[in-house]
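Peer 1: my questions concern the predicted model and sequence given below.
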Amino acid sequence: MTTSTPSTAKNRGVIRPTLGQARFAFVVLLIINILNYADRSILSAIAPKLQADLHLTNTDLGLLASSFLFIYAIATLPIGIWADRGIRKNIVALCVGLWSIATALGGLTHTFIHLFLTRSVLGIGEAGYAPASQSLIGDYFPKSQRARVLSYWSVGTLIGTALGLVCGGLIAEHFGWRWAFFVVGIPGLLTALLIWRSVEPSRGAFDNDEEGGKDIVAGHGGVGKDILTVIKRIAKIPTYWILLVAFIFSFFTIGSAQFWIPTYFVRAFNLTVGQAASISGGVLAGGSLIGTLLGGWLADLLQKRRPQGRLIVATFALIVGSPLTLLALSIHEMTPFIIVFILAIVCLSLCLGPLNAAIQDIIAPEMRSTAIGVVLLLAHLLGDAASPSIVGAIADRTSLGFALIITAPICLLIAGLICLAGLRTVARDMKAMQDQLNQQHA
């Protein structure tokens, strides 16, 4: 039961959830992540119907996707700072409730401006989830399991995207696009209650287990007292900024692909909205599921042998994914396109868990939410928040296929080359973080 008394370590007030409590909270966070991405992807599934009903251009469609992501990016950092100070599970619960209501209200809109505003509010709600949730997961499980657990959590991204695409497309085709918003918006209220009832673990409770058995009790107020000091500390970690640039370019590709691929199927292969959503959802989910689980397993396995293990997996995935993406978008027959595109998705998804775990490996526990918040702020603003509009504007002047083919492969290649540079710094930054923890809690 989630109400049982959390375990403590050495009577020092360290709250370490039991295995059952950690698993319960993780399942709830996974479900929330699924709903998170279902809410996000629903718009791309219904885009052709929405475009015809409201008489929108490709640029207009891109702006609707970008409205959510821009607000999401801007709100992520301040809420990430709040997560470093406050009770993270309560922050998650509040934000989940807010985005669920905003999604349902999207079904009541009748103009571009009204829908633009509801998608913007959706961004505020979802911004509070990722930093606090990743910080929670980092404290629910030992360091040796983080890449694997975060990869499992990332599976929610894939399942949610698939559900949003498939259900959204089928609902829009049979009942109208407004009902798609109603169906995906309501379940979030229940998960908000469940995460609110879970256990809040101490920050960094497991971080020293493998280095001598000392327990960490990280303060809740360090960031809020002097955010500039925290940013200065983060700025001195080279690998962090390398990972940030890799996130920006990979997010650009992910954002444009997730939004435009269903529409690309409709236009390139003459499919209905329901058919395009079902196929794209299955392709994205299937390839991503394989890649994400395999990436987490490989990263943890290689990390035991080399401190650069997680970043090696991410680098390989991005560099190989670039030419595969280029090849897929150059194919104009359905079956071979799907085969190559799945391989490209598998490669891209290999990096999800390792990159998230690598950030936690180099950042002290009391700064992790803020560090993740900075990454998400810049990666969304410069990456997936901008890409739907940019690709849409290019498509209005050329074609959607051309817009995708000149952006996605190049961005993936740049992200991979940036990660190559990180292989030289990550081991040193990991050691510096651990030495700092050992000095503070000797």
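Peer 2: Looks like it came in fine.
Peer 1: CA only for contacts and neighbour counts going forward, please
Peer 2: Noted.
Peer 1: I'd say Ser256 and Ser387 touch.
Peer 2: Yes: counting by C-alpha atoms under 8 Å, Ser387 is a contact partner of Ser256 at 5.3 Å.
Peer 1: if you count surrounding residues, which of these two has more?
Peer 2: Ser387 (29 against 26; other C-alpha atoms under 10 Å).
Peer 1: now do the helices in the stretch 201-350 of the chain.
Peer 2: With helices called from DSSP state H, counting those that start in this stretch, the stretch 201-350 of the chain shows them at 222-225, 227-235, 238-269, 273-303, 309-329, 334-349.
Peer 1: next up, a structure to set beside the first:
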Amino acid sequence: MIPGARRLREYVLHAAGGPARARVVLTLAAVLGLEGADTGTISATTGNLERAFHVGNTDIGLLLSVVSLTGVLFTLPFGVLADRTRRTRLLSISITAWSVATLFSGAAPSYLWLLLARVALGMVTAAAGPVVASLTGDYFPAAERGRMYGLILGGEIAGTGLGFVISGDISTVLSWRYAMWWLVLPSLALAWLVHKLPEPARGGQGQITEGATRIPDESGTPAPSSPSRAGEHGTDRPHGIDRPHGADPAEEAVRHAHIQPQAALVLHSDPTRQSLWWAIRYVLRVRTNVIIIVASALGYFYFAGLRSFAIIYATRHYGLGKPVANLLLLVVGAGALAGVFLGGRISDRLLRRGHVNARILVPAICLLAIAPVLAPAIATTSVVLALPLLTFGAVLLGAPNPPLDAARLDIIPPQLWGRAEAVRSVLRTLGEAGAPTLFGYMSQYVFGGPAASGSAGGAVSSTGTASASGATGLGYT
């Protein structure tokens, strides 16, 4: 094995906690990476698509928004399936359908064809959120979910970077069609890898121990259970819901803080077969969960608009060529990647030390700091001054997501993870789906130019501050 490859393999195994965990982390990260690569591809080929179909920024933004809006209609049904069916099979089928939709996108002879292909793409990508969240909760123990979520969410950022760089270069050398088509074969390979993953036992009983070489499947012997929370901060275990053996740091921190459960939210029966509408009502009654969703949605809104027009913004605002702009975004993307890794690790460490609000405090601090960091970077036209600020801003933008996602798994019972994530995805998507179209419209019609610079400058302060306010409010629930 090449020395560099050996060191990379050792690093991945160490970061994930062994071969079995590394296999799951890399596979789930690649699933999220597909969606990121698709978004990065559209962003990197914006100029090509504008020339090919004679459209403007608003139409390009619609290509991105329609995927999210279509996903809203299908996320809730996929959430139900994630709670009741074999999740690895469901995800594998969805990825295969994704590759077919991508193939048709690249073959589009008109803007309408491309738009309809994007609608089909949105239908199948809706499965990723609920299924990945449910599998993450069952594969990894609560004490490490922030860190593991950070590694998995890093796949979306890495995928976006690959979409920007590889698709951008392919569109320059060949055409925008090949920039889309190159994703088809990797997605089919990923569908096969997901299909080969063992389905974990539900309720966290199939968790992979550190250093394990084998992934437990749903037929494995359940581990002894320990008391679990119910509702928002409950310490009573609902009937039929078992927890694996071992201390849950969130439970321990709540217990030491003498926080009592909310009686109205304590479940006394297995909610697996409850209706979708019952699950939606329950999830939205958990106040902490709702505030987490709002805070997360505001951050995703800005990120969705920013990444949609990043290439155009970098080339026109800083006067860079497309290859240099791709490298600039690669550096900024590395900052976001570092942010998701650090956010999960720091929050897990603080939680183990007894800080009950650790998975809330870390996101709140990061979101408060985003506006004063990114605003000067967007205002200046000097790339030398902007690059370090943009990179640090990307760190702050990426760090909140892993602890917030882990906190949701702490709050919601395992049998509702799929539907709870579906509810979160719908509300988040409704918030972020309009971002590309809104950014494109503002840049084209409000600020008098084709680039997204004006809208980005106006959005950073309000979004960062609002997100921080939402996250900070969690400390008082």
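Peer 2: Ah, there it is. Please read these numbers as outputs of a predicted model, since none were measured by experiment.
Peer 1: what's the TM-score here?
Peer 2: The TM-score (TM-score structural alignment, normalised by the length of structure 1) is 0.87; 405 aligned residues with a C-alpha RMSD of 2.3 Å.
Peer 1: so for Ala73 of structure 1, which of the helices of the stretch 201-350 of structure 1 sits nearest?
Peer 2: Nearest of these to Ala73 of structure 1, taken as C-alpha to C-alpha: helix 238-269 at 11.8 Å.
Peer 1: which part of structure 2 lines up with that closest one?
Peer 2: Using TM-score structural alignment, helix 238-269 of structure 1 lines up with residues 287-318 of structure 2.
Peer 1: how many residues are close by the residue mapped onto Phe182 of structure 1 from structure 2?
Peer 2: With TM-score structural alignment defining the correspondence, Phe182 of structure 1 maps onto Trp181 in structure 2. Trp181 of structure 2 has 18 neighbouring residues, counting by other C-alpha under 10 Å.
Peer 1: and Trp181 of structure 2, how close does it get to Gly150 of structure 2?
Peer 2: Between Trp181 of structure 2 and Gly150 of structure 2 the distance is 29 Å, computed by C-alpha to C-alpha, to the nearest Å.
Peer 1: hang on, the earlier thing: chain center to the match of helix 238-269 of structure 1, what's the gap?
Peer 2: 12 Å (C-alpha atoms, centre = their mean, to the nearest Å).
Peer 1: same deal with stretch 31-40 of structure 1?
Peer 2: Here stretch 31-40 of structure 1 is found 10 Å from its chain centre; the criterion is C-alpha atoms, centre = their mean.
Peer 1: cool, and stretch 272-289 of structure 2?
Peer 2: Per C-alpha atoms, centre = their mean, the centroid offset for stretch 272-289 of structure 2 relative to its chain is 21 Å.
Peer 1: which residues touch the counterpart of Asp361 of structure 1 in structure 2?
Peer 2: In structure 2, Asp361 of structure 1 lines up with Asp410, judged by TM-score structural alignment. Contacts for Asp410 of structure 2 (C-alpha atoms under 8 Å, 6 or more residues apart in numbering) come out as Ala142, Ala250.
Peer 1: picking that back up, of the helices of the stretch 201-350 of structure 1, which is nearest Gly416 of structure 1?
Peer 2: helix 309-329 (4.7 Å).
Peer 1: which stretches in the stretch 1-150 of structure 1 count as helices?
Peer 2: 19-54, 58-85, 88-106, 112-127, 129-140, 146-175.
Peer 1: dump these into JSON lines; add mean neighbour count as well.
Peer 2: Formatted as JSON lines, the helices of the stretch 1-150 of structure 1 follow (neighbours: other C-alpha atoms under 10 Å):
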{"stretch": "helix 19-54", "mean neighbour count": "22"}
{"stretch": "helix 58-85", "mean neighbour count": "24"}
{"stretch": "helix 88-106", "mean neighbour count": "24"}
{"stretch": "helix 112-127", "mean neighbour count": "22"}
{"stretch": "helix 129-140", "mean neighbour count": "25"}
{"stretch": "helix 146-175", "mean neighbour count": "25"}
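Peer 1: redo the helices of the stretch 201-350 of structure 1 as TSV? Include distance to Thr76 of structure 1.
Peer 2: Output for these, formatted as TSV (distance: least, C-alpha to C-alpha, whole Å):
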stretch	distance to Thr76 of structure 1
helix 222-225	15
helix 227-235	15
helix 238-269	15
helix 273-303	24
helix 309-329	24
helix 334-349	23
